[in-house]
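Student: Curious how this folds, go ahead:
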Amino acid sequence: MEKEIWVPVTFTHIEYPKGDTLGMILAWFSLLPSFTVISFIPVIVLRRDLTTIFFFMGMFVNEGVNQVLKRVIAEPRPSRTASTVQWSQYGMPSAHSQFAGYFAMFVVLLFYVRISVVTFIIPLAKIWKHVLAAVTVLVSLAICYSRHYLKYHTEKQICAGFLVGLAIGAVWFIILEKFAGPYFPIIASMPICEMLLIKDYSLIPNTLWCEYHCIKTEMRSRAKKYIRPE
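Tutor: Purely as a prediction, here's the structure:
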């Protein structure tokens, strides 16, 4: 009787050696791409921002490129004799590492190109972008290392995936800045976007500061209507 092959869904099936604490931690890092993709759905529903939607679309473009490269290169994953999984997917380049590279490049460029800071309101504003950028890069590298430690990919497959992800993240951000972004105000003013409350923040240098003060002003205005003199 032919042995049945179980096919893991991308980004979901993660194994680690039993009793290996570091392996367990890195396995959770390997799951971060899945959590990130899922978390973008409520973020898009709540914010309805064109830049966020464009970033999300780039994740699927990145994954599509990865699947094409895997089938063209057709390099197998490293063998793991203790594994209970019989691999049915190719390993070059690593999808997790490519996702990590795309995410890190796009987010870091977003921090330094798109987001400016009102320094006289936030005293530590000059360093927060550097801290967030460093954390983003470190988490991305941890995802890449998890794929090596858990023996899902070779070092070559991980490095290739990360470099491809960096390139796609940079290209996708350039497309955003030079080609798609300039049309966002026009797209946001379309009737369908207005009906769906889809917004464009590209012309606002600090969306956090803007949202905070807009909401604060609106709350003060509404509070006055409910406060009655005694």
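
Student: hey, let's count contacts and neighbours off CA atoms from now on
Tutor: OK.

Student: which helix in this structure runs the most residues?
Tutor: Of all segments of type helix in the chain, defined using DSSP state H, the longest is helix 21-47.

Student: tell me how far that helix is from the chain's mean position?
Tutor: 9 Å (Cα atoms, centre = their mean, to the nearest Å).

Student: Please generate a structure for the following sequence too, so the two can be compared:
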Amino acid sequence: MDSQNEQEELEIDWKCNSLWTVEYPKNDKIGKLLSHFSMIPVIAPFALLLVLILKRNFASFCCLTGLVASTLFCRVLKSYFRHPRPDAGHSASHGKFGFPSDHSMSIAVLVVFVLHYSRKLDSICLRAFANLSVVALSILVIVSRVYLQYHSLGQVLAGYVFGILFAFVWLKASKPAKKHFQSASKRIAQKSTKFEKLTVVLFFAGEEIKMKKNGKKDENKSS
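Tutor: Coordinates of the predicted model:
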């Protein structure tokens, strides 16, 4: 009877974050804040995809493909080790297995990529800010996964180590693809000019509106 009462007292009243399927202890402000930081590895690929579309640089391409590949590799490792997550009583399931942590693995990959490519930044202050920010965010991600009881400390540390090793291998393996990426990017840019005269493209780009405004200005000047 006493053990049953103790178990009920230890049970946590989990509340799901309104933005993500991440649960935190109810009325726990730190847990709620960490639930947001916990999703940084999930948001990062979409941010990199946007940068890739706008900038079409190899760094964003390498980072994006590396994050996707590391996530797939982590799923393979999880199915191999089949190590269960902590039994915390979450209602929102993130999968049965938790070794290694894919969130900590992804953020470790991102840390290595940022530290590597930030060396090309001319501004020392900007380079220091980028490096410090990504390291601080990685710590918050690791702490959040353990604090919210989605992973044990061993699972997140293992994910971080696997992520660092994977990132170095990916950077080395992706070097030969740089020339192919640059040539493909140029071809895409050349072919995309064919679509620039389409009315639909001009409309969503806002060029058609500019043309109409300029046309009205010319009419007013002529009158």
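
Student: coming back round to it: by contact count, what packs against the longest helix of the first structure?
Tutor: Counting contacts by 3 or more Cα pairs under 8 Å, 6 or more residues apart in numbering; DSSP states H and E, helix 21-47 of the first structure is packed against helix 50-73, helix 95-109, helix 125-149.

Student: Point out the most buried one among those.
Tutor: Mean neighbour count (mean count of other Cα atoms under 10 Å) peaks for helix 95-109 among these, with a mean of 26.

Student: Tell me the counterpart residues of that one in the second structure, please.
Tutor: Mapped onto the second structure using TM-score structural alignment, helix 95-109 of the first structure spans residues 102-116.

Student: what's the answer for stretch 130-139 of the first structure, then?
Tutor: With TM-score structural alignment applied, stretch 130-139 of the first structure matches the range 128-137 in the second structure.

Student: again, but for stretch 213-224 of the first structure
Tutor: Across the second structure, nothing matches stretch 213-224 of the first structure (TM-score structural alignment).

Student: now for F35 of the first structure: what does it line up with in the second structure?
Tutor: Using TM-score structural alignment, the partner of F35 of the first structure in the second structure is I43.

Student: Show me what N220 of the second structure aligns to in the first structure.
Tutor: When the first structure is aligned by TM-score structural alignment, N220 of the second structure is left unaligned.

Student: residues near N220 of the second structure, how many?
Tutor: 9 (other Cα atoms under 10 Å).

Student: Secondary structure element for it, which one?
Tutor: Using DSSP states H and E, N220 of the second structure falls within helix 207-222.

Student: contacts for that helix?
Tutor: T199, L202, F203 (Cα atoms under 8 Å, 6 or more residues apart in numbering).

Student: how big's the offset between the match of stretch 130-139 of the first structure and the first structure?
Tutor: Taken over the aligned residues, the distance from stretch 128-137 of the second structure to the first structure averages 1.2 Å (mean Cα distance after the TM-score superposition for the first structure).

Student: for that stretch, the distance to its chain's centre please.
Tutor: For stretch 128-137 of the second structure - counting by Cα atoms, centre = their mean - the centre lies 15 Å from the chain centre.

Student: Other residues contacting that stretch?
Tutor: F37, L110, V111, V114, L115, S118.

Student: ok, E207 of the second structure to K213 of the second structure distance?
Tutor: Distance of E207 of the second structure to K213 of the second structure, given as Cα to Cα, to the nearest Å: 10 Å.

Student: give me every residue that touches the most centrally placed residue in the first structure.
Tutor: The residue lying closest to the centre of the first structure (Cα atoms, centre = their mean) is F103, at 4.3 Å. F103 of the first structure is in contact with S140, G165, L166, G169, counting by Cα under 8 Å, 6+ apart.

Student: I'd like those residues as JSON lines, with distance to I127 of the first structure and secondary structure appended.
Tutor: Below are these laid out as JSON lines (distance: Cα to Cα, whole Å; DSSP: H, G, I helix; E, B strand; the rest coil):
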{"residue": "S140", "distance to I127 of the first structure": "20", "secondary structure": "helix"}
{"residue": "G165", "distance to I127 of the first structure": "26", "secondary structure": "helix"}
{"residue": "L166", "distance to I127 of the first structure": "23", "secondary structure": "helix"}
{"residue": "G169", "distance to I127 of the first structure": "23", "secondary structure": "helix"}
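
Student: Closest to R47 of the first structure out of those residues?
Tutor: Nearest to R47 of the first structure, judged by Cα to Cα, of those is G169 at 21.8 Å.

Student: what's the matching residue for that closest one over in the second structure?
Tutor: With TM-score structural alignment as the criterion, G169 of the first structure matches A167.

Student: I'd like to know how many residues surround that match.
Tutor: A167 of the second structure has 25 neighbours, counted by other Cα under 10 Å.

Student: Sounds good, over and out.
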